[in-house]
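S.K.: sequence first, predicted coordinates after that:
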Amino acid sequence: MIRKHQGLLNIINCIMDAGLVFCAYLLAVWLRLGVLANAQLSMHELLEPQYMVGALLYACALCILYIVLRLYGSFRFQNFWQEIFTLATANAIGTMAIGTGLYLFRMVDFSRLTLAMFYVISTALVISKRVVLRSILEHYRSLGYNTRTLLVVGGGEHACGYMQHIRENPQYGYRLLGYVATAPTDKTEETYLGDYDVFHQKMTTRTVDQVVFCMRRTETETMGAMIAACGRYGAKASVIPDYNEFIPSRPTVELAGDYKLVNVRRTPDKGPVWAFVKRTMDIVGVVIGLVLASPIMLITAIAVKRCDGGPAIFGQERVGKNGKTFRMYKFRSMYQDAEDRLAELQKYNEVDGPAFKMANDPRITPVGRFIRKTSIDELPQLINILKGDMSIVGPRPPIPREVEQYTDWDWGRLAVKPGLTCYWQISGRSNLSFEEWMKLDLKYVEEQGFLTDIKILFKTIGVVLRGEGAY
């Protein structure tokens, strides 16, 4: 069984990282003192104690840091970009810390350029190893090798959805034995193994690596005994609670005596560092965007103006962070009487909830239809971002009359600055229901961060070029 060998695999993985970091240091020294200095630095000279000691210290220190950060183990579900970010950050911290220590104690002579090259090379090598290793493991898992046997407890909506997700992702490397529940369900075609009374029999007679509990609240009185059985027979126990939709992507747990408090909702304040980074990204992005898009914006303004003689820019009151209103700018894509005609078109609304969407909206001008399809109409919002009313990445700013119909749950999307693009834009846009839209915005509120924003930006480019879901 895989769990019996996981410790050995972790040790091998750590040794490989140590070897790569060791080689990275020697390569950085060779590049700096040999290639860049136009000097002859032989392999024999690299094996001198002053270089070997430095390489060994860096290798040991970084690997200890990787262990502390729990970068070794089974990461079948872990986000790969998050893993890369953690590795790059760990390398930066470790390199600066050890470099400072070696400099202060004069243990090794090196230049800052050597240190910089070592960071780049070691990070690239360690990440490349992880990419290759992950690709190999996912390939073999999808072929049925290196698998873990999985037993699901429960037959409700979450249990069926989880089993379908596992079935659709063979690269996770799980072999689903089936599920036990009070009764079989027609919502899944997976094997029904029996009711909860046969759970212990299945644990003793079958090889089970992991058990996932997806029981309803009224069924959890037997969960304690089942979890104890998992411990007895060496199976990992995981729980998908009945209130799964309320749990954020990175929940935190606090202890109050013997009670564990799972924090499911809090003010999404990521701190001053993230606020500074995000604002810097916005300003840099806006400056680059205005320079690159200025010819397109000029041509668009002329085309909109000539279409019906009205103003090129349309300003509308929108709701921003924490309910604060501001004036948002767009290239006008509708005729000048569009707002007056909205009431008569409400019966043709194609989306649920307070928002209004209509694929063949008669208020849209010929030029407007094109700039909406290509998202050019949103370019003036670069000014809103420069003013600080909006951000490049964030939930779309709603109209006040829509916010008036928000539930307390929907209001959570206003906890961050609105933006040009978000999960909604890259997941179907106008093709999604209002409820799905809100869930995606709340997902961003919980997951906001540097890597999340970069991922959304790159995916947005592809969506805009394909014109998906825009009308």
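M.R.: Thanks, I have it.

S.K.: switch to C-alpha atoms for all contacts and neighbour counts from now on
M.R.: Will do.

S.K.: check which residues of the helix ranked longest in the chain are buried.
M.R.: Identified as the longest helix of the chain according to DSSP state H is helix 272-308. Neighbour counts using 16 or more other C-alpha atoms under 10 Å place 278-279, 281-283, 285-286, 290, 297, 300-301, 304-305, 307 of helix 272-308 among the buried residues.

S.K.: so which elements touch the helix or strand immediately after it in the chain?
M.R.: Downstream of helix 272-308, the next assigned helix or strand under DSSP states H and E is strand 313-319. Strand 313-319 sits against strand 325-331, helix 400-403, with contacts defined as 3 or more C-alpha pairs under 8 Å, 6 or more residues apart in numbering; DSSP states H and E.

S.K.: following the shortest one, which helix or strand shows up next?
M.R.: Taking DSSP H and E as the definition, the helix or strand that follows helix 400-403 towards the C-terminus is helix 408-411.

S.K.: give me the contact list for that following helix.
M.R.: Applying C-alpha atoms under 8 Å, 6 or more residues apart in numbering, the external contacts of helix 408-411 come out as 403, 438.

S.K.: who touches the very next helix or strand once past it?
M.R.: Using DSSP H and E, the helix or strand that follows helix 408-411 in sequence is strand 419-421. Residues outside strand 419-421 that contact it (C-alpha under 8 Å, 6+ apart) are 378, 381, 385, 390-397, 456-457, 460.

S.K.: next up, a structure to set beside the first:
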Amino acid sequence: MSQPRTSLNGAERQSAWQRDYVQRLVAIDAAAAAFAAFAGFFARFSDVPADTGSVPGQAVVVCAVLLPVLWVFAMYVFRTYEHRFLGVGSEEFQRVLRASLAVVAFVASTSWAFKLDIARGYVVVALPLAALLTLIGRYATRKKLHESRVRGEAVQTVVAVGHRPAVVGMIRQLHRASYHGMRIVGACVPGGPGTPEEDAELTALGIPVLGAIEDVSKATKEVDADVVAVTGCPELDGPALRRLGWDLESTRADLVVAPALTEVIGPRVAIRPVCGLPLLHVERPELQGIRRLAKSTVDRLAALSALLVFSPVLLGIAALVRLDSKGPVLFRQERVGKDGKPFTMYKFRSMVVDAEKRLIDLRETDEGNGVLFKMKVDPRITRVGRVLRRYSLDELPQLLNVLNGTMSLVGPRPPLQHEVDAYGFDMRRRLLVKPGLTGLWQINGRSDLDWDESVRLDVRYVENWSFMFDFMILWKTAGAVLRGRGAY
């Protein structure tokens, strides 16, 4: 009888799923390039008679045969198969795009230098198609990996190092995003295991205290961890952190450090060596200037186009709302926008007309996040309104807000005035940008989010805005709406 999978040690399990994952990516990349090569050939030359001599012979055949090899080699050179870039984040896709551009440049320069007869139409079809298919294939493979990680497979085990509050915060954040594939199996805290009261939060989360800060290397070997994550630990200054790295060289664990600066990610952060010091350089957020003007222009053009395209749907929903219950088709409510300025937000009415009066009798049944009232089965919601909320169709009239410039397609959730009155300093960062029709709150659970998590997501968006970030959120919104998680 063969040994069960669980008999493998941590290193074997880790290398096994990573090896299998990379092999799948190589096969997908090669298949994408091969399909694109032949698709380009037939798209360009299928209507050319074979006896005309117009079809480049050897050059096109060689290109079609060698493109998959060249494609995979370019992906390797641009490090798209490195484990640290796979599974999460946009770095993998950015590297794929850079590798694709490199192949285009290589084919163009080679054909010019050696005077190869490669049809431009063939190149224009094949190479962009190869890039598109590669991105689609990698995205689908990543989604399958995320599903596996939610089931507890293909994960990296982590020893968290730091003070208890920081470690607890990291554990909760990783639990919320299990698809990242990092599972904390133990913690090393100053002083080691404490009293039951001191370790109560860690115990409640199922995380044992393995030792003190000085015991990290020993604890890592004991649990055979894949990663050591340091967070909120001033005791581990530069020299101490360097020595910890040396100690971990006798293990297979990677060392990662979560800086005190949180919610700032992506291109805003870069390591810049100065006089031997690895300085963490933080760029200013892109809240003003030409990019902000471009975002506003794109928003308004997209909103106008959507209103024109979906006008039959909007009219149909309006008729259903009118027929289902008495009252106006649109629900108008004052919200707070950019720089704290109030504006009127539009939605399709999904509740009875006296919903606000009935709210007084329902306060004791609140299932919301402590600030906003929510009920999974709210008796004030109409029959049509329940369907509209399930698929976020009630929010389509907010396209009018985007068109008039009071909202954006993507941004923080539009707050009520009583929420803003309770804002602390950090939360007021949300008011630096226009609220959005969708946002990180929309793709991460909507009404299922607690208040602190909702605020954290909005601040993260403000700190890290970019066109790529907006595109990612819009892409994920469709899936979030279809799943309907948190929509009530």
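M.R.: Looks like it came in fine. A quick note: this is a predicted structure, and the numbers were derived from the prediction, not measured.

S.K.: quantify their similarity with the TM-score.
M.R.: Scored against TM-score structural alignment, normalised by the length of the first structure, the superposed chains reach a TM-score of 0.71; 454 aligned residues with a C-alpha RMSD of 5.1 Å.

S.K.: quick one on the thing from earlier: ChimeraX command for the buried members of the contacts of strand 419-421 of the first structure?
M.R.: Buried subset of these, written as a ChimeraX selection, criterion 16+ other C-alpha under 10 Å:
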select :378,381,385,390,391,392,393,394,395,396,397,456,457,460
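
S.K.: out of the contacts of strand 419-421 of the first structure, name the ones that lie in helices.
M.R.: Among the contacts of strand 419-421 of the first structure, the ones falling in helices (DSSP H) are 381, 385, 456-457, 460.

S.K.: hang on, the earlier thing: among the contacts of strand 419-421 of the first structure, pick out the one closest to residue 188 of the first structure, please.
M.R.: Taking C-alpha to C-alpha as the measure, residue 188 of the first structure lies nearest residue 456 of the contacts of strand 419-421 of the first structure, at 32.7 Å.

S.K.: show me what contacts that closest one?
M.R.: 393, 421-423, 426.

S.K.: need the winner for burial among the helices and strands packed on strand 313-319 of the first structure.
M.R.: strand 325-331 (a mean of 19; mean count of other C-alpha atoms under 10 Å).

S.K.: counting by contacts, list what that one packs against.
M.R.: In this structure, strand 325-331 of the first structure makes packing contacts with helix 272-308, strand 313-319, helix 381-387, judged by 3+ C-alpha pairs under 8 Å, 6+ apart.

S.K.: turn the ones you listed into TSV, columns for distance to residue 78 of the first structure.
M.R.: Output for those, formatted as TSV (distance: least, C-alpha to C-alpha, whole Å):
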stretch	distance to residue 78 of the first structure
helix 272-308	22
strand 313-319	35
helix 381-387	33
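
S.K.: between these, which one is nearest to residue 445 of the first structure?
M.R.: Comparing these by C-alpha to C-alpha, helix 272-308 comes nearest, at 13.1 Å.

S.K.: between strand 313-319 and that closest one, find me the angle.
M.R.: Taking axes from the mean of the first three to the mean of the last three C-alpha atoms, to 10 degrees, helix 272-308 of the first structure and strand 313-319 form an angle of 140 degrees between their directions.

S.K.: OK, contacts around the aligned residue in the first structure for residue 167 of the second structure?
M.R.: Alignment note (TM-score structural alignment): residue 167 of the second structure maps to residue 159 of the first structure. The contact partners of residue 159 of the first structure, by C-alpha under 8 Å, 6+ apart, come to 152-153, 213-215.

S.K.: follow-up on the earlier one: redo the ones in helices among the contacts of strand 419-421 of the first structure as CSV? Include distance to residue 364 of the first structure.
M.R.: Formatted as CSV, these follow (distance: C-alpha to C-alpha, whole Å):
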residue, distance to residue 364 of the first structure
381, 19
385, 25
456, 28
457, 27
460, 23
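
S.K.: could you export the contacts of residue 456 of the first structure as TSV, including distance to residue 121 of the first structure?
M.R.: Below are these laid out as TSV (distance: C-alpha to C-alpha, whole Å):
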residue	distance to residue 121 of the first structure
393	31
421	34
422	33
423	33
426	34
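
S.K.: about what we covered before: residue 85 of the first structure is nearest to which of the helices and strands packed on strand 325-331 of the first structure?
M.R.: Closest among those, using C-alpha to C-alpha: helix 272-308, at 14.6 Å.

S.K.: just checking, what packs against that closest one?
M.R.: On a contact count with 3+ C-alpha pairs under 8 Å, 6+ apart, helix 272-308 of the first structure meets strand 325-331, helix 366-373, helix 381-387, strand 391-393.

S.K.: at 10 Å what do you get?
M.R.: Judged by 3 or more C-alpha pairs under 10 Å, 6 or more residues apart in numbering; DSSP states H and E, helix 272-308 of the first structure is in contact with strand 313-319, strand 325-331, helix 366-373, helix 381-387, strand 391-393, helix 450-466.

S.K.: out of the ones you listed, which gets nearest to residue 183 of the first structure?
M.R.: helix 450-466 (40.8 Å).

S.K.: now the closest one: buried residues?
M.R.: Neighbour count says helix 450-466 of the first structure has 452-453, 456-457, 459-460, 463-464 buried, by 16+ other C-alpha under 10 Å.

S.K.: stretch 209-223 of the second structure now?
M.R.: 209-214, 216-217, 219-220.

S.K.: in helices, which of the residues you listed appear?
M.R.: Short answer: those in helices (DSSP H) are 216-217, 219-220.
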